[in-house]
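S.K.: I'd like to go over a predicted model; first the sequence, then the structure.
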Amino acid sequence: MRAFFRLVAATILAFGVAGCTSVSYYAQALEGHVKIMAARRDVGKLINDPSTSEALRARMESAREIRQFAVDELALPDNRSYRSYVDVGPEAVTWAVFAAPEFSLTPHAWCFPVYGCVPYKGYFSKKSATEFAAGLQRQGLDVHVTGITAYSTLGWSKDPLLSTMLTQGDTHLAEVVFHELAHQRVYIHGDSEFNEAFAVAVETTGVRKWLRAAGDTAGLRRYEADRRRRADFLALVSQTREELRHIYESSGTVSEKRAAKAAAFERLRTRYRRLRDDRWHGYRAFDAWFDAPINNAKLAVVSVYDAQVKSFLRLFDLCSGDYPRFYASVEQLGKLNKADRARALESAQACYDAGHS
């Protein structure tokens, strides 16, 4: 299953101390990022280096082409981000901890200078992330820890390509690069749902354009099939979230709510297996997600990163697929307060470009 949950590592450059976040937390974030930055190798030099393996050289050539496409065709930032490379191993570069109350679908938020409040806390150490999650569990919260294959400092530093971004083919690499550069193009302080859905919209439209430009019709068919399966997955999760809302708002006892909650998760797994075996003809890439524990925090990840995507894709169409106009429109929406912003995005009937009143 490809990585759905690519995050902006919102704490990486938050060097000051805010709220109750400890100095040690910022220290680990800074130390991890500095180590990665110190290990960068220029993509062009890697391509020209005779000692570079043919496999890595081919991936670097693809990465360079994708990066330039982002500038030339998607109007994304032309800077030094994703023009260098670091091998961080195959697993993950960071680990994110999500948490939510036992009977609520609203994720817990942590607040940081520069980036505002976000629904996760990121660690460069899996052990540290797991220990932090265990502490939250002892407080009675639902907790989910997930490995992250890419992060962005929103242009504050020259973010490199990472080995974790190269494990699933060029289409996946294009998704990640377009997504993370979109965060550099527009980022609204303290609104993760808005920011992530915007980046997913840029990623989705950008990959389609990239595949069409390459004449890769087979790749485009595979990508659209993947998008349809993702939509099916989101629909399953949305149905379960609605069931859980009714359970949590009911007058049942704690024991009754816990039993109903567990039953809702089992129904979700049953619906998934039926979807997998029938409509998907045995496609099993989502099995790991459903085989692992499911709780409110895990469902919150899906909500944060996909809740507003359809509205952004519709806005992109209203802007006639013109990326600069689309970005200007998103920036205009970003000037509204959070509640008005969400309503305006959902109800938009025109492209709110820079000249729109």
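M.R.: Perfect, thanks for sending it. Keep in mind that this is a model prediction, so the values were computed, not measured. Residues are numbered from 1 along each chain as shown.
S.K.: only C-alpha atoms for contact and neighbour calcs from this point on.
M.R.: Noted.
S.K.: Do a quick rundown of the helices in the stretch 1-150 of the chain.
M.R.: Secondary structure of the stretch 1-150 of the chain (DSSP state H, counting those that start in this stretch): helices at 23-38, 43-48, 54-74, 126-138.
S.K.: and here's the other structure:
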Amino acid sequence: MMARIPLDKAIEQSGQTEREMLEKVRPILDFAATEIGLPVKGSYHSYVSLERDYPVYVVTAAPEFSLDAKLWCYLVIGCASYRGYFDYSKALQYAKNLQQVESVDVYVRGANAYSTLGWFDDPILPSMLRYGEVYLAELLFHELTHQKIYLNGDTDFNEALASAVAEIATGQWLEQQNENQNLQNADIGNYQQSLQMREDFDALIAVHKSRLLTLYNAVSAVELDSDALVENRAAKQALSEQLMTDYQALKSSKWKGDDRYDNWFNEPVNNARLSGISSYRENVAMFKAMYADCGNDFARFFESLKDKQVDEALAASCH
């Protein structure tokens, strides 16, 4: 990160729109440290201007008839269900080769941010600023949670925990901003609406995964010949079409035409995408319930998860 500059200098050198966003960073970090108990340390006090769209491109993969994500293992973080690249073309080439060699579903996406888990001082990046102040706050809370608690080798646990903390913290931050008249009630309402839509989306995906698992469990119990392979691929495609039908029904009825999830559904929904989204979303409700069980107290919540293995953390409760 040779182009790294201090945040104050970046604010001085930026145009109005970017400057206004950068000026929001320090108050958000202060809230993260004092109100949530997240370890800000030296992270996000500098800025790096990138010429590419995303700082990192992530490859995920899963078997054709399974939702179990492929794992890659690393020295520091253990095994994770993704492989990252700085170069988009290299990520695409790796995914293409993987698909050809292992006959798996693959997906490549850009990530707006990343965490080095406190090993280095992570910078603010242009991709973190492109969706507004509320998105920036939620993203910072998410990434800082990884520095607070990170269990090696369990992507699902780490990402769902960070997502849950980020959503709770963002709601509290919005309430504080409203009290200080920095934001309007509409901002809180819009965020609450977005959370409800996420829950609806999570439920939609859960139903689709349940249908797929019924198919995949039947497939795994037999040895497929060429005719059976064609038949099961057709069944898988039919379930994907059913998902699209269900999405359109949700959008037109409960969401009253709100199309903010159209971009997500415009790409094929394969097992790699499903395993990836599940890592971030599947256990969010569980962690929120655990937080409530801790009296809505982040200190107690984090303490209940601290220094535990994955199975212990999932079974943790407040006392």
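M.R.: Perfect, I can see it now. What you see is a predicted model; the values in this text were computed from it and never measured.
S.K.: hmm, back to that, relative to Q308 of structure 1, which of the helices of the stretch 1-150 of structure 1 is closest?
M.R.: Nearest of the helices of the stretch 1-150 of structure 1 to Q308 of structure 1, taken as C-alpha to C-alpha: helix 54-74 at 20.4 Å.
S.K.: okay, and the closest one goes to which residues in structure 2?
M.R.: Helix 54-74 of structure 1 lines up with residues 16-36 of structure 2 when matched by TM-score structural alignment.
S.K.: how about V108 of structure 2, what's its partner in structure 1?
M.R.: Under the alignment (TM-score structural alignment), V108 of structure 2 pairs with V145 of structure 1.
S.K.: Would you mind confirming that its match makes contact with Y120?
M.R.: No - contact criterion C-alpha atoms under 8 Å: V145 of structure 1 and Y120 do not qualify, at 9.4 Å.
S.K.: if we can go back for a sec, ok, and for the match of helix 54-74 of structure 1, which residues are buried?
M.R.: In terms of neighbour count (16 or more other C-alpha atoms under 10 Å), stretch 16-36 of structure 2 has its buried residues at M21, L22, V25, I28, L29, F31, A32, A33, I36.
S.K.: again, but for stretch 39-57 of structure 1
M.R.: R40, R41, D42, V43, L46, I47, R57.
S.K.: for stretch 156-163 of structure 2, same thing?
M.R.: By 16+ other C-alpha under 10 Å, the buried positions in stretch 156-163 of structure 2 come out as D156, F157, N158, E159, A160, L161, A162, S163.
S.K.: Can you give the distance of it from its chain's centre?
M.R.: Taking C-alpha atoms, centre = their mean, to the nearest Å, one finds stretch 156-163 of structure 2 lying 8 Å from the centre of the chain it belongs to.
S.K.: Same check on stretch 152-164 of structure 2?
M.R.: Worked out by C-alpha atoms, centre = their mean, stretch 152-164 of structure 2 lies 9 Å from the chain centre.
S.K.: State the span of structure 1 onto which it is aligned.
M.R.: Aligning stretch 152-164 of structure 2 against structure 1 (TM-score structural alignment) gives residues 189-201.
S.K.: what residues does the matching stretch touch?
M.R.: 7, 114-119, 178-180, 182-183, 186-188, 303-310, 312-313, 338, 342 (C-alpha atoms under 8 Å, 6 or more residues apart in numbering).
S.K.: what residues does stretch 52-71 of structure 2 touch?
M.R.: In contact with stretch 52-71 of structure 2 (C-alpha under 8 Å, 6+ apart) are residues 79-88, 91, 95, 103-114, 125, 127, 213, 216, 219-220, 271-276.
S.K.: What residues of that stretch count as buried?
M.R.: Neighbour counts over stretch 52-71 of structure 2 (16+ other C-alpha under 10 Å) mark 54-67, 69-71 as buried.
S.K.: From the opening residue of it to its closing one, how far?
M.R.: In stretch 52-71 of structure 2, first residue to last residue: 27 Å (C-alpha to C-alpha, to the nearest Å).
S.K.: What are the boundaries of the strands in structure 2?
M.R.: 5-6, 46-47, 56-63, 72-74, 78-80, 83-85, 104-111 (DSSP state E).
S.K.: Report the contact partners of the residue most central in space within structure 2.
M.R.: When C-alpha atoms, centre = their mean is applied to structure 2, the residue found nearest the centroid is Y280 (4.5 Å). The neighbours of Y280 of structure 2, taking C-alpha under 8 Å, 6+ apart as the test, are D156, E159, A160, S163.
S.K.: Quick check: the gap between it and Q176 of structure 2.
M.R.: Distance, Y280 of structure 2 to Q176 of structure 2, by C-alpha to C-alpha: 26 Å.
S.K.: try C79 of structure 2
M.R.: Using C-alpha to C-alpha, C79 of structure 2 is found at 38 Å from Q176 of structure 2.
S.K.: Over to S252 of structure 2?
M.R.: S252 of structure 2 sits 34 Å away from Q176 of structure 2, going by C-alpha to C-alpha.
S.K.: Ok, V59 of structure 2 next?
M.R.: 37 Å.
S.K.: Y135 of structure 2 now?
M.R.: Distance, Y135 of structure 2 to Q176 of structure 2, using C-alpha to C-alpha: 16 Å.
S.K.: can you check K236 of structure 2 too?
M.R.: The gap separating K236 of structure 2 from Q176 of structure 2 is 47 Å, by C-alpha to C-alpha.
S.K.: So these two - more neighbours on which side?
M.R.: Legend: neighbour count by other C-alpha atoms under 10 Å for K236 of structure 2 and Q176, higher for K236 (19 against 14).
S.K.: from what I can see that one touches R211, true?
M.R.: No - the pair K236 of structure 2 / R211 is not scored as a contact, 9.3 Å apart, by C-alpha under 8 Å.
S.K.: for the residue mapped onto A234 of structure 2 from structure 1, what are its contacts?
M.R.: In structure 1, the residue paired with A234 of structure 2 is A259, using TM-score structural alignment. For A259 of structure 1, no contacting residues are found, by C-alpha under 8 Å, 6+ apart.
S.K.: Can you give the distance from stretch 262-271 of structure 2 to the centre of its chain?
M.R.: Relative to the centre of its chain, stretch 262-271 of structure 2 is centred 16 Å away, using C-alpha atoms, centre = their mean.
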